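> Here is my input; please provide its structure:
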Amino acid sequence: MKITPSNKGLNGLSQTQAQAPKTQAAKTAKPQGPAIHNADLANVLSGASDVDMAKVNEVRQAISQGQLALDPDKLADAILALHR
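Predicted structure coming up:
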């Protein structure tokens, strides 16, 4: 049995045939929608906050006044559920 080199890939296409559609698609792809720039994004996000500071201050006050009752079992369950 003689093994001869071939430029055919596993799918039976030559390397140039297999690459042709990708190259063609890359040449014809055009961006969709409005352009978004990093500076614009930074300006928008700089004013946004994921933390509700009013709620944080409310909880701080309740803790300092001893008005916040915590159930350790419920707290542990909530922490575990968050990480599942």
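> contacts and neighbour counts: CA atoms only from here.
Fine.
> can you tell me which helix in the protein is longest?
helix 15-28 (DSSP state H).
> this one next, for a side-by-side:
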Amino acid sequence: MSKLASILLIILLLLLILINNVNCYSCDCSCCTGSGCSLVYQGTISVSTCASTICTDACKSKYTTCASGSSSAVCS
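Predicted structure coming up:
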């Protein structure tokens, strides 16, 4: 493969990665377990949409404390 073809292939792959990430939303997850507990920030995950309970469901799936206790999920 020529050097020019290699460069074009790399550029194409980078563009595909960038386009893939354009349609993502950030979901900030905070959770706690127990009675009267304070929410603790767990992290941010990417979701495809902020519609419905997608963000909350993703937090509960990724973080076990969110699945069993109280949770707060903010999508932006």
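> Work out the TM-score between the chains.
Taking TM-score structural alignment, normalised by the length of the second structure as the basis, the two superposed chains have a TM-score of 0.30; 34 aligned residues with a Cα RMSD of 3.2 Å.
> which helices and strands does the longest helix of the first structure pack with?
Contacting helix 15-28 of the first structure under the criterion 3 or more Cα pairs under 8 Å, 6 or more residues apart in numbering; DSSP states H and E is no other helix or strand.
> What's the local residue count around residue 76 of the first structure?
11 (other Cα atoms under 10 Å).
> Over to residue 61 of the second structure. Which of the three states is it?
Three-state call for residue 61 of the second structure (DSSP: H, G, I helix; E, B strand; the rest coil): helix.
> got it, and the one 4 residues further on?
Following three-state DSSP, we place residue 65 of the second structure in the helix state.
> Next, count neighbours for it.
Residue 65 of the second structure: 19 neighbours (other Cα under 10 Å).
> Surely it and residue 31 touch.
Yes - between residue 65 of the second structure and residue 31 there is a contact under Cα atoms under 8 Å: 6.0 Å.
> what is in contact with those two at once?
Taking Cα atoms under 8 Å, 6 or more residues apart in numbering as the contact rule, residue 65 of the second structure and residue 31 touch no residue in common.
> check which helix or strand covers residue 11 of the second structure.
Residue 11 of the second structure belongs to helix 3-22 when assigned by DSSP states H and E.
> let me redo that: residue 30 of the second structure
strand 25-32.
> who touches the helix or strand following that strand?
Next helix or strand after strand 25-32 of the second structure toward the C-terminus (DSSP H and E): strand 40-47. Strand 40-47 of the second structure has contacts (Cα under 8 Å, 6+ apart) with 24-32, 54-55, 58-59, 63.
> Filter those down to the buried ones.
For the contacts of strand 40-47 of the second structure, a burial check counting by 16 or more other Cα atoms under 10 Å picks out 25-32, 55, 58-59, 63.
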